[in-house]
Structures are given as C-alpha cells and as structure tokens.
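Enquirer: just coords:
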C-alpha cells in the first residue's frame, strides 16, 4: 500500500470532499489542486487494495478494504481514495470520517447485478417502514440497474425498498460535488439526519417516466446548500423532507436553514421544488433563488395532509423562470400515502409564511391550485411580481383556491380573492446562513499512480 503526503502543485482540476469528479494524471508524475472543505494528508488508490478495472470484476471488497484501512488515518490528517479512469464494478460500500472519495472524470462506478452483494438495512427511524415495502431496505449505492428494479416495483414484486444512489447519514461538514448520476432506481442523493452539507455542480439524469427518481432530497437536515445543479427526473427535482407521519413526529428532527440556488430542472410529471410529502418533523427557513425549469409539472409544490402534523413555515422563493408548466404553484392539503392506517387524524400541519416573488412563467396551463385543509387554513401566503402567461390550452379558471389566506401584489393573471390585492414586496432574508459561510481550501494531492493497461481497460 502506498501513501503520499500532499504538496503544493500546479492546478489541474477540482477535487471536492467526499464524492467528486475531476482530472487525474495517468502514467505521469504530476499533481492536482482542488477546492475542499478540508484537505487530506494521505492519498491512496483503489488499485492499492486489489481494485480491478474493466467493469467485469467486482470491486466491492476492494472498496470496503480500502475504506477500512484508510479510516485508521482519520486522526492523522485524513485520507483520500482515488478511483482511476475506467469502469469499476462494485456493490455498496460505506464511507468514513475525514475522508475524500475522488473519482476520475473518465471513471464510472457500475452497480453489481448480483443481489447477493447487496445488504439489507433497517428502515429509517423517522419513516418507520420502507417507502416501497414494510420490511428492510436495500443498502444505498452509487449506481444500480434502474430498469430491473423499476420493472419489479411496477409489477409489485419488491419485498424491500429500492436503494438510493448516495445516502449520507448522521454526518456533518460533507460536500458532494461535480458528479454525474445516471439511472437511479429511486432517489438519487439523500442527505438525512445531517448538517452542514454542500451539494454543488451535480448533473442528475433519470428517465422522465421513472417512478420516485427524485434528484436531491434533504431530509431532517440542518444547514444544507444545494447549488449549480442540473436535474432531469421522473419525480421532484428537489424534495424537502423530514419524516413520515407519527414516526417523523416522534423523531422530531426538522429540515431547516436550507439554501437552493442556480437550479435547472426538467420534470414533466412532478415538481421543481417540493416541500413534503413526508414533512412530519417540520420544514423551516428554506431559501430558493435563481431557479429555471422547462417542461415540468409545477414550479413550487407543497405536499401535506391530515396525519402529517408538524409545520412548513418561513419559505422564501425568488427569481423563478418557468417554461411550459402545468402549474406554476400547487399546494395540496390532501396528499395521501401513510406508513399505516392508524395515523393521528388530529395531527394537522401548520403551513405559514410562504413567500414567492419575481417569477416569470410562460405557456402555463393552470396558474395556481392552492388547497389547504378544512379547519386548518394555510396562512401567510405572499406573492409579488409574478407574471404568468397562460397557454392556449389553459383552463378557464387560472386560479383555484380553498382554505388559504394571504396577499398578492402585481400578480397576473389576477389571483383568487383569498390572496387579497395589497401593495407589497414579499420578503426574502438578507442575513447569511452558517452553511453559506463555509470557506473552501485549496488542497493538493501528490504524485499520481502509474496505472497498468489492465487497470484502465474498458
């Protein structure tokens, strides 16, 4: 096994903490510089632990052995594991603390099709059961055969919940950057029970008819930043969550202090940004700006219902540019789906302080469908400077509102009477969240590994 100490090197590419995609020299003694939350003292290569390229030999044990061995250096400046160019077949593996996984820009992680390699793990405590099936769920992984899993899901043949590509649990100061994620069987990126998470520069691609292939799902997380991402999805591009019914209420961990900026989304059957539906730990202080979407079902969607409890409040959105949408805004107080039949009928969500401003939407079928809950009005909705151009196929009633309360200013077409006309500029916070204060360091990795032809074959 070879470890290299870092040194100052000429800039070649970016390397980002935890999961990344960059340029690594091959058959040359050069160095790379990259930006990261923390620099690492030691460097190793997957091939140092028996990794075999070519996409035919399983590297599950090589990854697991590497990460186990490298974890010993966590208190000595940390380590980075470099995955060289080529195709690397693998089952699931866990990462470790004070660790960077560096993936060469021409490297592909391929999921093993041998289900024996896939562990089962318990359902998340804030969900109680698996989302697809009551039992355990398959362990997360970086890639899986989407078509096989989706076919089984649609045919009702799954006994376990589909895995997610990347799941970060109970962690802080994590960065996931500069990756392309393709063909997830379900959610793509799922940070849960974590804080100070930066997700930057991801390209996420899923067939537009693939079920539940959400792009990024911050779930019971505090201080998360999502920026500069391009997502094509069969479900929500970004879905903000915090647990499911009584399990989420009991676990009681909200998603809060979330930044979403510079997002481009295509989602013909779902939302650009969704709040819920699993939001039973609460969602608060979400800031989204500079959002672009085309051919998507809705710009901002609220999904909740009786039994969810908790709250969604202090939501701030500005600068949305939408083209060819079914809905600009869609709020639903009767969203179904429960982990069981015994949810609390008295657990009503509090929806308060939803601020939407500076929105341009064209070729829209329905300007807004905003439906609260009988006896549980959605309060404090504010819309200002919103210009919606309806399509030639638009409905005769551009706005449909029930059980909501709020104000509107300079909104066209004229919104429903429940959004009273009042000259106002909906607020957007001016303070800086702690996650936005993270400063990146310029880090360096030492001499590159000389690869054999067998290591880079594809």
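Expert: Cool, the structure landed. Quantities reported herein were computed from a predicted structural model and do not represent experimental measurements. Numbers count the residues shown, from 1 in each chain.

Enquirer: for the rest of this, base every contact and every neighbour count on C-alpha atoms.
Expert: Fine.

Enquirer: all helices of the stretch 201-350 of the chain, in order?
Expert: 245-251 (DSSP state H, counting those that start in this stretch).

Enquirer: in this protein, which helix has the most residues?
Expert: For the chain, the helix that runs over the most residues, judged by DSSP state H, is helix 60-70.

Enquirer: next secondary structure after it?
Expert: Next in sequence after helix 60-70, counting helices and strands by DSSP states H and E, comes strand 79-83.

Enquirer: which strands or helices does the longest helix of the chain pack on?
Expert: strand 79-83 (3 or more Cα pairs under 8 Å, 6 or more residues apart in numbering; DSSP states H and E).

Enquirer: can you tell me what sits against the strand it packs on?
Expert: The contact list for strand 79-83, computed with Cα atoms under 8 Å, 6 or more residues apart in numbering, reads 40-46, 66-67, 70-71, 73, 98-104, 107.

Enquirer: take the one below as the second:
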C-alpha cells in the first residue's frame, strides 16, 4: 500500500491510496495526521480540510491486514482569508449574493483565500480570476437562480475589427454559439483552485432550464462550471448538482485537475453530462462519483468548423478511481470530436447501471482531423451495464443524423469529411449482469477501425435482461443477450475474452481483415 499526494493548498490535501482497489475498499482505511486519527473511509481517494498554512504534516494510512503507508507534505503559504460575509453576502437563501461574492473574488490578493462559510448563497453567474483560491466550506451552498433573464450571455464568436480573426466565448454542442454564462465561469484564467466540502446547486428542473431543452431560448443553456481557455485549474471536493446542461465543461484548456468531486443530476435530466473536456490537454479526472442523466464523462473536440479551424484535439486525459452510475455512457469519446481525441487512459474505475460502459461515437462528416487514437481502458469493473463496449461510427444524434450519408453501411468515398479510429485497447475488464450485448463495434467500411485489442475480458448476463438497442444508429433493433458484434475492423485481437450466458453466438464477426484469437 502506498500514498500518492494528488494536490494540496494552504488549507487542504487530497491523496490517493494505491493498493489495487477500485474506487473503494471492502473495509475502512484509517487515516492519521501527525499521529492522530482524523478519518475513516473506504474511499481510495480522500481529502482532509481545516489544515494550517505553511505547515508540515505527516500522513499515515492503515488497513487491516496490511502494513501502514506514510507520506509527508507541506501546505502552501497564505496571506489573508476573505470571508464573503464581510463583503455583504447574507447566505440566507433569499438575498442575491452575487455581487458580494464576486467582490470578494475580485479583491482577493495573491496567496490568499476566498472563504464561503456555511449558508445558502443565491447567485447567478460568478467569474473566476487568475491566482484565486476559493473554498466552499462544509454546509455552504451556491444556489443558482434559475431565472435566465438575470444571466449574461457569452457570444459564440466575435469578429476582429479587420475581419481577419475571431474571438470565441460561447459554445453549444461543438459549435461557437451564444450561451448563457455559467454558474461558475472562467475565461482565460490561470492558476486557480475551487475546492471544499460545499455544493454548487444549479436549481435546474423541468420548470425552468430543462423545459423545451432542445430549443434555443435567448441563448443556449449554461453549464454549471465552464472553463474557456484556462490553464492550471483545480476543482476539488465539492458537490455539483442540478445543472442546466453539462455539469463541468473545460474548453480549449490545459493542465487541469478534477479531484474527489460528486456530480449529481436526476437520471431524467436532459444533456446533463458530468464532465466534458473539449479540445483540452493534460487533464486528470480522479476519484469522482457520477450519477446523472447523460454521459458521465464525454471527451470531445468540437464539430467540423472548430475542428478544422483550430485543429485542437483532446489529449493526455487520465481517468481513474471514479464511480459512474446511471448515465448513458460511463466514459464516452465523441460524438463532437472533429479535432481528434488521443492518449486517453481510463483505469481502476467502477461502472454501475449505465446504458453503455466504454463508448466511442462518431460519424461521417466529422472530418479528416477527427482521429481517435491510443485509447486504453484497463482494470474496470462493471455491473448492470446494458452494453459494456460500444464503438459506433454511424451515430445519428445530429440534425442530419438520419440521412443516407450518415447511415449507409456501403463504402462511400473516403474524403475530407471522413473520421478515423486507430488504436483501442480494453484490458482486465469484468462486466457482470449486462443486458443487451457484450460488445457492439461497427466501423466505417471505407475507413475501418485500425486495431482493437480485448485482453482478459469477461462478460456475463443478467438473469432477466432488458431489451434495448446496443448503440444509437439506424437499422439496429432492440435485443438481449447478444455476444460480441464486430464489423469493419482491420485488426481485431481477442485474448482470453470470455462471454457466458449469451443467446446464440459468442462472437459475430464481419469484415475483419486480421483476426487473432487466443484463449
């Protein structure tokens, strides 16, 4: 057993316990700070709060039957703490505290902290600034006003005076479109931390933001946290709930950490993806609990204008020690991925009751820059996932998604509109009680999936499986108990892949150029 210090500020630390467990252990870890017991929890990623600035600490973790693990760290320096109550925030859930909290943010000097103490703070949009350290204390709730008329709008694209360049602020589903400013908004922010045990509540419901959710109403719906072209930002510890649309949306940003969060939305809420890095690089997503109404994590890089114009892939994304529950896809790549997605590692995660587990969705029209490459899923456990593995190159959820160009399974000319999937690896994965299909992998005939490795994978089926379609593409009927369906793959490697309880064949293979199968 080892301790990995993930991050610390002047007032908290977050750490990872490395002992082979996934998300949580069967028994509590006992956590000691300077020799005193401070916490007992089964979680493999934990945080401690209430620390003193510029102080050295000795951390120890004990677990029955194992030797204790130790680590040392020193908290950061801190100059002053600015309590938002001193700036006029009431925290009574009635007064509009937006200006008071924003004043504290703008006034905060370097190496200092904005503290939001216990209370309910009614706000609209707050804007972060570079160098900020902002703590939401236990019991603190930033409660967003759902009245859209009170929110500023971020224009999708602003042209320069000479029409030679452009400035992108707002975005909606991969295109530069006007959107309402988010509850927490960061624009070109560097070196900022938002952390604590508090909650950001978007107060979205079918009475407000979710009503007629497919229609633009003034501008497109805000996110809960939106980071546009930011660098070195950490979001840690907080709970994010009831978001108007995507919960956390980093956009053209880099060097980001999302640690030990809880992201909660009703299962019936529309477009409430958990965490969607879009055209981002160097992103750590560690120790997060997701329960929501859409994809838990969706890694994106825009539709064809943004992909072709900026050619900015999402890359170097690390996801581990997360629990995904109830969403459409546990970890999804696409479908807006015209800039490409590469170098993604997902490991040590738990997927529960999601429609799909490992989900890749693309389609003709995303463009030649839409290349998915070096994607690895490793040491994953699933239970009650409808279809554990999905690779869908005919995804239909766009205005033109049901056209013959998108849906055709005959080979079309490969041109500047054709996306590509290269190297995928699925290793050490167990999926219990699946329902629809063990795997559904359907590549383009004119640009086959280059290579898929499945190694040490086992799938079994629920005793009473529920019928559904394995993937969102035309021409596929609802089913139960399908084995591994694979079509239009250049090289398919199956090593120790065990399917039990399926109806019919365990492997349904078509148009596979090179098949390597080992028991």
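Expert: Perfect, I can see it now. On a predicted model such as this, the values are computed, not experimentally measured, just so you know.

Enquirer: quick one: the aligned partner of residue 188 of structure 1 in structure 2 and residue 96 of structure 2, what's the gap?
Expert: Mapped onto structure 2 by TM-score structural alignment, residue 188 of structure 1 lines up with residue 247. Distance of residue 247 of structure 2 to residue 96 of structure 2, given as Cα to Cα, to the nearest Å: 22 Å.

Enquirer: so where in structure 2 does stretch 253-265 of structure 1 end up aligned?
Expert: Going by TM-score structural alignment: stretch 253-265 of structure 1 matches residues 312-324.

Enquirer: for the stretch 401-519 of structure 2, what spans make up the helices?
Expert: Taking DSSP H, counting those that start in this stretch, the helices of the stretch 401-519 of structure 2 run over residues 404-407.

Enquirer: same thing with the stretch 1-150 of structure 1?
Expert: 60-70, 146-154.

Enquirer: chain center to the shortest one: distance?
Expert: Same thing as helix 146-154 of structure 1. What separates the centre of helix 146-154 of structure 1 from the centre of its chain is 21 Å, taken as Cα atoms, centre = their mean, to the nearest Å.

Enquirer: by contact count, what packs against it?
Expert: Counting by 3+ Cα pairs under 8 Å, 6+ apart, helix 146-154 of structure 1 packs on no helix or strand.

Enquirer: what does that helix contact?
Expert: So helix 146-154 of structure 1 is in contact with 132, 158, 162, 183-185, 210-211, going by Cα under 8 Å, 6+ apart.

Enquirer: got a list of what the residue most central in space within structure 1 touches?
Expert: Central residue of structure 1 (Cα atoms, centre = their mean): residue 216, 1.3 Å from the mean position. Residues in contact with residue 216 of structure 1, defined by Cα under 8 Å, 6+ apart, are 187-190, 237-239.

Enquirer: count of neighbours near the aligned partner of residue 285 of structure 1 in structure 2?
Expert: Under the alignment (TM-score structural alignment), residue 285 of structure 1 pairs with residue 343 of structure 2. A total of 17 residues lie near residue 343 of structure 2 under the criterion other Cα atoms under 10 Å.

Enquirer: got a list of what residue 343 of structure 2 touches?
Expert: Going by Cα under 8 Å, 6+ apart, residue 343 of structure 2 touches 315-317, 373-376.

Enquirer: aligned against structure 1, show me the partner of residue 182 of structure 2.
Expert: Aligned partner of residue 182 of structure 2 by TM-score structural alignment: residue 140.

Enquirer: try residue 236 of structure 2
Expert: Per TM-score structural alignment, residue 236 of structure 2 is aligned with residue 177.

Enquirer: next up, the contacts around that match.
Expert: Counting by Cα under 8 Å, 6+ apart, residue 177 of structure 1 has contacts 16-17, 19-21, 198-202.

Enquirer: swap in residue 351 of structure 2?
Expert: Neighbouring residues of residue 351 of structure 2 by Cα under 8 Å, 6+ apart: 323-325, 330, 357, 380-383, 385.

Enquirer: give me the mean distance between the helix or strand hosting residue 190 of structure 1 and structure 2.
Expert: Assessed by DSSP H and E, residue 190 of structure 1 sits inside strand 189-192. Compared with structure 2 after the fit, strand 189-192 of structure 1 shows a mean deviation of 1.2 Å (mean Cα distance after the TM-score superposition for structure 1).

Enquirer: next structured bit after that strand?
Expert: In N-to-C order, the element after strand 189-192 of structure 1 by DSSP H and E is strand 195-200.

Enquirer: starting at the chain centroid, how far to that next one?
Expert: 10 Å.

Enquirer: following superposition onto structure 2, what is the mean distance for that strand?
Expert: Relative to structure 2, strand 195-200 of structure 1 is 0.8 Å off (mean Cα distance after the TM-score superposition for structure 1).

Enquirer: who are the packing partners of that strand?
Expert: Where contact means 3+ Cα pairs under 8 Å, 6+ apart, strand 195-200 of structure 1 is packed against strand 172-177, strand 222-232.

Enquirer: and residue 41 of structure 1, what's its match in structure 2?
Expert: Aligning on TM-score structural alignment places residue 41 of structure 1 opposite residue 79 in structure 2.

Enquirer: what is the neighbour count of its match?
Expert: By other Cα under 10 Å, the residues close to residue 79 of structure 2 number 12.

Enquirer: got it, and residue 50 of structure 1?
Expert: Look at residue 50 of structure 1: counted by other Cα under 10 Å, it has 15 neighbours.

Enquirer: residues contacting it?
Expert: 59, 62.

Enquirer: one step back: Throw the contacts of residue 216 of structure 1 into a markdown table and include distance to residue 369 of structure 1, thanks.
Expert: Listed next are those as a markdown table, based on distance: Cα to Cα, whole Å:
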| residue | distance to residue 369 of structure 1 |
| --- | --- |
| 187 | 26 |
| 188 | 28 |
| 189 | 29 |
| 190 | 28 |
| 237 | 20 |
| 238 | 20 |
| 239 | 19 |
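
Enquirer: biggest separation within these, which pair?
Expert: 190 and 237 (12.1 Å; Cα to Cα).

Enquirer: how close does the closest residue to residue 185 of structure 1 other than its chain neighbours sit to residue 104 of structure 1?
Expert: Take residue 185 of structure 1 and drop its neighbours on the chain: the residue closest to it by Cα to Cα, 6 or more residues apart in numbering is residue 146, 4.4 Å away. Using Cα to Cα, residue 146 of structure 1 is found at 23 Å from residue 104 of structure 1.
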